[in-house]
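Novice: only geometry, no sequence info:
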């Protein structure tokens, strides 16, 4: 089975590719939600920058009034003036940094919320193409990288741009000719920035991909820790992680090489300009005592320019990281949710479902999984699907639930094409119990009532607990219904998890039931409880049962035998055994292997 499918949606996420301007516009939407805080942050940054630049002018006063033309009043108060400027710079710096940090956390909070809100609406095909670890990486790593790059870039662009502009203005004020010499280094800085653009974006994308690979490896090792121990696979897993971790290291080192070279090269571009200015000033311009303050201030301003210039050249790295991360983030936010073009409401159903000449294949796969399938499930009846692995049994249930859409044919519910029904209304009529029981890291109560917490009904809850025989082990748990089941329900046994899943289906009280190999992983201790629970669950419901153990579906109203994507046999157990075809062959083969079924569905 392929990892990519032909979806209900024609468009999948992951294809977004924004340039710097588009990314900035998208992020500005999040920043603008907090425009008052943004305005305060920008104001504090500008004031901080001005106080920082004022030190260059203050140095002229210190030299002239403190050393060259010493005045008693200045000698007494000059130190306090310098202290006042330092304190003001510190306070404004704190306010600017805190405002930007607060703004950044709001952006992270809101982008994560938008990602998750859209993520849970995406079609099954999206999750087939994107692993859960990669989605986690987007929510954690990419969102942080986007927000950090945004706030850091804003800080540098506002604060350091103002500092640079103020210092350059001061340099022009002191001597415009020398300042022009200093500015000759700007084209080289621009060239360095242009060169690093593509390198940063490429390595940033590869680093993000490598983080997803690391997350995938850790997740697999955590889930499969028992198999790893039993089969002594520690060495193999360490090697797998080493490859993923090594690739991440390689990409980070690539970026580090480019990043580390930018500032030194920038200094090499600016340094000669400062040296030339110093040479001209000392050798060709006469400097009397009255010009000492001016020269010291000019030289100080040149040196002070180095720090903001370094940060401004480094801002390109942050921008490229932010663009790459934002492309990943917005690809999820912009991904189209499940297609739901149905307009017909459906509040209740008899459960009459018909497949009419349905064919389905996976994307980029020439061979169809289902070929011209037609069958009917009458209200209140039990229909079983059997057949070899890969014959299309689970695909039929996925089509019933509208996880995928067939290329040919129609599926109707009570005479209506299911694509014409509102998606939520249709799914509200179906309960699912599958082989891979899904429990959430929450209490037993909330797992049973999952999706229906706003419609709490104690009587219905008690009925579901008793009907699924959850009460048989619930009384043994100190916290009872409030017991936390742990990640994927790992604090409970397999049989206990399955009974909670059955209780969830009973609580939903849907007229249509799908059992997808729901008994294949049960232990003997749970046999009687699960048998009775499933019998209670299927009573008076339209049921579709997928079974590997054929003895479990002998009493079904009708059995459909699939092979190669086609229904090759159809009828009751006794009829199919008399026919002596594929079903009888499979049944005899299981009997010879002694694969005794856990239960047979009896009639009450």
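Specialist: In hand now; what should we look at? What you are looking at is a predicted structure, and each value in this text was computed from that prediction instead of being measured. Numbering: from 1, shown residues only.

Novice: every contact and neighbour count from this point should use C-alpha atoms.
Specialist: Noted.

Novice: which residues touch residue 415?
Specialist: Applying CA atoms under 8 Å, 6 or more residues apart in numbering, we find residue 415 in contact with 352, 353.

Novice: and here's the other structure:
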């Protein structure tokens, strides 16, 4: 990689970041006007010193001898008055610049954060399988904050201090152009130092982001799995893991601060060396300039190092922002879920046909499903059984297109599922998984979630009753309006499962997928649920993955899977008679949950 490539790339990313400013261009223009006003006051302050020094010898002298009405204004009154006016003018500029730039940048960050979150909602499942949640959350929080710095502080510094340097140089050239050109000789050295530091800052910023993602990841894992941590005495391990991640982040931040701490004084030495040379030349070549002129010139030159130093330091802020924006744009540029379908139907009958279906997870060589064929008619219940890793859940996940198949066909009512619009396809499918997801909201909001939010309260209560959940809901402090806590932490496993089933019942979809949906229920709850499921399965295509015989022995068709293939198919009685895979599972106690788990057939 050549030296110019990272810089070009940085510029490209930063320019893309600035495209987010376009909707706020009028507000942005106001802030620039404010910074122009602010910067213009810097040479004014130096100029006022000239009149102050000249006024020391002749305070009665007129400031504006040739201007009517002002010719009687003596330096004695004019200098203090002008100082106050300049301060007021500077205050106005400062307010306009800071306030309106804050409006722009906070809007920009909000837009970026929202776009980033919205992108998460359309990314394919595979993306979440290969990226841990800590890093994804860190992008929305930490990385966006770094972009804020690049957008707010950096733009403010570049505009305000940049204009200040321009105005001061203009003033110096007007006062003594020869001396000022001598000062310019030092600028290439400053540019080299800034360029070198920029490359270091960007590299270090990327490392800091990754380290921050690790901190978020460890913390969120520990919070989510706190029961396991405490049950198995994982506190020392988690303490050490978090300390290590945090220390790594601290070390990287310190390295960046060290670079900045070394680089700023070095730059300062270079700038003040130039100032020393300038003072020598002023004293040597002062000619017939008045003391006021010389003081004004030296003061204006003395005001230059601060904005130049701040401009040089902005490099690190911009590089942090560029590094943050780079990871944000990486996610925004990810390919969304494929949704090229055009078919939309209000209701489907629910006939499901799977033909010659094979599937390999992207980026891997292992074929998870091989040549799967079956048909499920409306009202039929198909059960999938087999050992863990046999491909049952993968098959269930291909039907709502959580993963994209490339070999074979999956047809719903005779139409390949790829041809349906994604949202429309998923509207026809209700799914209940073993790992229930509930939101930190009320019971009612968790059942009537998403598309179901407009469902009448009576329908929500009926679905809860059918899922044998109403009894325990009525006993909660506020009934259906009780908050369930993060992921339903206030409820038992069985209660959470029943809410998930109530949600599926309320959806009233033609295709029902139950992936270990009754595994967290006690025997009595399961009996009631089974009765509710028997009702809800009528006229629906139901695909059940389960390890309890009570759930699957009534299935119209049982598919026995092993290593991604269907090795046996038939009813409960037919498969027992075959005395093969299914019969062996049955003999090992398929209908006893503990035994079933021991032989790991789920």
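Specialist: Thanks, I have it. Since the structure is predicted, the reported quantities are computational estimates derived from the model, not experimental observations.

Novice: please enumerate the strands of the stretch 451-600 of structure 2.
Specialist: 511-515, 541-545, 557-562, 565-570 (DSSP state E, counting those that start in this stretch).

Novice: kindly report the same for structure 2.
Specialist: Using DSSP state E, the strands found in structure 2 span residues 352-360, 367-376, 381-386, 407-412, 415-416, 429-432, 511-515, 541-545, 557-562, 565-570.

Novice: closest to residue 576 of structure 2 out of the ones you listed?
Specialist: strand 565-570 (9.3 Å; CA to CA).

Novice: what does the closest one rub up against?
Specialist: Under CA under 8 Å, 6+ apart, the answer for strand 565-570 of structure 2 is 369-372, 390-391, 557-561, 575, 581-582.

Novice: if we use 10 Å, what do you get?
Specialist: 357-358, 368-374, 382-386, 390-392, 555-562, 575-576, 578, 580-582 (CA atoms under 10 Å, 6 or more residues apart in numbering).

Novice: which part of structure 1 matches stretch 96-114 of structure 2?
Specialist: On structure 1, the counterpart of stretch 96-114 of structure 2 by TM-score structural alignment is residues 95-113.

Novice: in that stretch, what's buried?
Specialist: For stretch 95-113 of structure 1, burial by neighbour count (16 or more other CA atoms under 10 Å) applies to 95-97, 99-101, 103-104, 106-108, 111-112.

Novice: what's the mean distance for it versus structure 2?
Specialist: By mean CA distance after the TM-score superposition for structure 1, the fitted stretch 95-113 of structure 1 averages 1.5 Å away from its aligned residues in structure 2.

Novice: distance from the chain centre to that stretch, please.
Specialist: 19 Å (CA atoms, centre = their mean, to the nearest Å).

Novice: just to revisit the earlier point, of all the strands of structure 2, which one is nearest residue 399 of structure 2?
Specialist: Closest approach to residue 399 of structure 2 among the strands of structure 2 is made by strand 407-412 (7.0 Å; CA to CA).

Novice: name the helices or strands packed onto that closest one?
Specialist: Using 3 or more CA pairs under 10 Å, 6 or more residues apart in numbering; DSSP states H and E, the elements in contact with strand 407-412 of structure 2 are strand 352-360, strand 367-376, strand 415-416.

Novice: equivalent range in structure 1 for the first one?
Specialist: Just to be clear, that refers to strand 352-360 of structure 2. Going by TM-score structural alignment: strand 352-360 of structure 2 matches residues 353-361.

Novice: what about stretch 542-558 of structure 1, how long is it end to end?
Specialist: Stretch 542-558 of structure 1 has an end-to-end distance of 12 Å (criterion: CA to CA, to the nearest Å).

Novice: point out the most buried one among the strands of the stretch 451-600 of structure 2.
Specialist: Most buried of the strands of the stretch 451-600 of structure 2 by mean neighbour count (mean count of other CA atoms under 10 Å) is strand 541-545; its value is a mean of 26.

Novice: what's the separation between residue 178 of structure 2 and residue 190 of structure 2?
Specialist: Counting by CA to CA - residue 178 of structure 2 and residue 190 of structure 2 are separated by 21 Å.

Novice: for residue 252 of structure 2, that is, sorry about that
Specialist: In this view, residue 252 of structure 2 and residue 190 of structure 2 are 26 Å apart by CA to CA.
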